[in-house]
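Undergrad: A predicted structure for the sequence below; I have some questions about it.
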Amino acid sequence: MAAPIYRGVFPVAPTVFDDAGRLDLEGQKRAIDFMIDAGSHGVCILANFSEQFALSDAERETVQRTVLEHVAGRVPVIVTTTHFGSQMCAERSRAAQDAGAAMVMVMPPYHGATIRVNERGIHEFYQRVSDAIDIPIMIQDAPVAGTPLAAPFLARLAREIEHVSYFKIETAQAALKLRELIELGGDAIVGPWDGEEAITLIPDFDAGATGAMTGGGYPDGIRKIVDAYASGDIEQAEALYQQWLPLINYENRQCGLAACKTLMKEGGVIRSDAVRHPLAPMHPKVREGLLKVARRLDPLVLRWGR
């Protein structure tokens, strides 16, 4: 039986907290329900935009179990299992698979500003993760890791490691890198994906991207763009992108991971838009600006919970 190929809009779900910073599992479920209702082809959990770096191992397991049980197969779920240690990442990935994940997303091993691993170590790292599971691995190529991953090296990982087949490219000149990756990797590149809140969505799809992993606040808007592009109506996709770009830009450049929670709280999806300390709450003026831009577009998030 052929493995499914995942395409389309797979936004990152926030990890929902109450005002005291504790997990709000009912809010978590509502956030997931909204994202599915808004047209997400799938969702990703425990990513950087999910504040995965602020969660304990026990909390990660709780969120993973809660979301996968609640989704119950309605859409595929990607679980981020990034860890510096090869064994820990492999164990996390196996646990995610056993819980029902469709795919795992893994950054290359890094720690702090200076601890990095060479290409041989990175290859061995992904090989050990692949050996532990039977589902696809998405490599997240993002500046936060501080680890250069050249397109020829990524293509080699795809050719030589069984389950490495998806790539979320979030570096500068992402479209150029996607083109090179697709050219060098051929059929081994099952899923070349766009990321970084869709700020480069159209150039990346022009380069051959087939998926978009964005923030979770307005999947309906991203879905309109991606659906138009997939149908071959590039002119309509570009026009829609121009409509949604101010909101995409505001999230990407002004708000970061807090944008999704602010939109969800405003629309009654969740009760609290708290982020985990030491992250700071969104400045009131930034919040005002975000909502002003969003209201012009009338995304589902502002109406879903009302």
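TA: Sure thing, it's come through.

Undergrad: okay, CA-based contacts and neighbour counts for the rest of this
TA: Will do.

Undergrad: Check the contact between Lys261 and Ala13; I expect there is one.
TA: No: assessed by Cα atoms under 8 Å, Lys261 is found out of contact with Ala13, at 9.5 Å.

Undergrad: any idea how far His111 lies from Ala145?
TA: For His111, the distance to Ala145 equals 8 Å [Cα to Cα, to the nearest Å].

Undergrad: what do the two both touch?
TA: Counting by Cα atoms under 8 Å, 6 or more residues apart in numbering, His111 and Ala145 have no common neighbour.

Undergrad: More neighbours: these two, which one.
TA: Here His111 and Ala145 are compared on neighbour count by other Cα atoms under 10 Å; more neighbours surround Ala145, at 18 against 13.

Undergrad: then this one, side by side with the first:
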Amino acid sequence: MYFNWEGVMPAVTTKFTDDDTLDLDMFAVNIKAQIDAGVHGLVLGGTLGEASTLTDDEKRVLIETTVGLADGRLPVIINIAEQSTKDAIRAADNADKYGADGLMMLPPMRYKSTDYETVTYFETVAKSTDLPIMIYNNPVDYKIEVTLDMLDQLLKLDNIQAVKESTRNVSNVTRIKNKFKNRLKVLCGVDTLALESILMGADGWVAGLVCAFPRETVAIYELAKAGRIDEAIRIYRWFLPLLELDINPQLVQNIKLAEVATGIGTENVRAPRLPLQGPERERVLEIIEQGVKTRPDLPDYKSL
């Protein structure tokens, strides 16, 4: 049941054709770019993956395709974001059946569960599967916080092993490390706090803009872990205006526009999402164009 919850793990976007079917050709282009850049895992079906719009069969196809592309070189994680415990158990079973290596789990969707209900939900699903689990703690967007006391209860289960820390409070990295030491891996889930979180001891980064800029993202992580902080900061300062596109209600559209600019994606989203329009589109394009124009030279980060 061991799983190495460390490194850069892209929350990959789901690619769609003009006819609103899965675009597996462009999906493969992006996944290969992520692997070539040296990412450490791949997360499917998260917010960026437009999970709420995907059918069960589409999730199966995405898992099986990604497992084939990864070819054992790095783990494939699928997000579980369901409304009922029964559906979450079924999703975990399907993930295992289709070849996923791990799960990222959100609290129940739509219903604002109590602390007791939330812990029971996670426990029940975890007991139903042997797959390792990363709890996704994002009270800003999903209105339910998984507190330290709740995590303490959940860690009685061996396959709950990591937390995606998205409270937007970087001090939580230290709080978690102080309380749990190495019992719980911490992965930053907020692009604009990634380097800060890594420097405070986060084990990894579930990243968004990595979808368009995989090499720069992995370089920041590897340089920081190697103690080459000034070099990491230089790249991170260039990256920040782009990273801020991730903390926006239209993050999917923003990041898909960035993927177009770097040649590893398309702008197609699934309704009710629609491509950006008007002044906001121009604003985002200006940020992306400036970022592409000034992309920094990278050291040989893979050899660190």
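TA: The structure has been received and is ready for your questions. A quick note: this is a predicted structure, and the numbers were derived from the prediction, not measured.

Undergrad: Measure how buried Asp187 of the first structure is and give me the count.
TA: Neighbours of Asp187 of the first structure (other Cα under 10 Å): 12.

Undergrad: quick one: the equivalent of it over in the second structure and His40 of the second structure, what's the gap?
TA: With TM-score structural alignment as the criterion, Asp187 of the first structure lines up with Asn182 in the second structure. Asn182 of the second structure sits 19 Å away from His40 of the second structure when distances are taken as Cα to Cα.

Undergrad: before we move on, what about Pro241 of the second structure?
TA: Distance from Pro241 of the second structure to His40 of the second structure, by Cα to Cα: 24 Å.

Undergrad: out of those two, which sits in the busier spot?
TA: More neighbours surround His40 than the other of Pro241 of the second structure and His40, with 21 against 16 (other Cα under 10 Å).

Undergrad: Tell me where the first structure has strands.
TA: Along the first structure, counting by DSSP state E, strands occupy 8-9, 43-45, 77-80, 103-106, 110-111, 115-116, 137-141, 164-169, 191-194, 211-212.

Undergrad: possible to save the ones you listed as a markdown table with distance to Glu91 of the first structure?
TA: Listed next are those as a markdown table, based on distance: least, Cα to Cα, whole Å:
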| stretch | distance to Glu91 of the first structure |
| --- | --- |
| strand 8-9 | 27 |
| strand 43-45 | 17 |
| strand 77-80 | 12 |
| strand 103-106 | 12 |
| strand 110-111 | 18 |
| strand 115-116 | 21 |
| strand 137-141 | 14 |
| strand 164-169 | 17 |
| strand 191-194 | 24 |
| strand 211-212 | 27 |
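
Undergrad: Ok, which of those strands comes nearest Leu176 of the first structure?
TA: strand 164-169 (10.2 Å; Cα to Cα).

Undergrad: May I have the residues that are in contact with Pro132 of the second structure?
TA: By Cα under 8 Å, 6+ apart, the neighbours of Pro132 of the second structure are Met1, Tyr2, Phe3, Asp101, Gly102, Leu103, Asn159, Ile160, Gln161.

Undergrad: List the residues that contact the alignment partner in the second structure of Thr171 of the first structure.
TA: Aligning on TM-score structural alignment places Thr171 of the first structure opposite Thr167 in the second structure. Applying Cα under 8 Å, 6+ apart, one finds that Thr167 of the second structure lies in contact with Asn137, Asn138, Pro139, Val140, Glu145.
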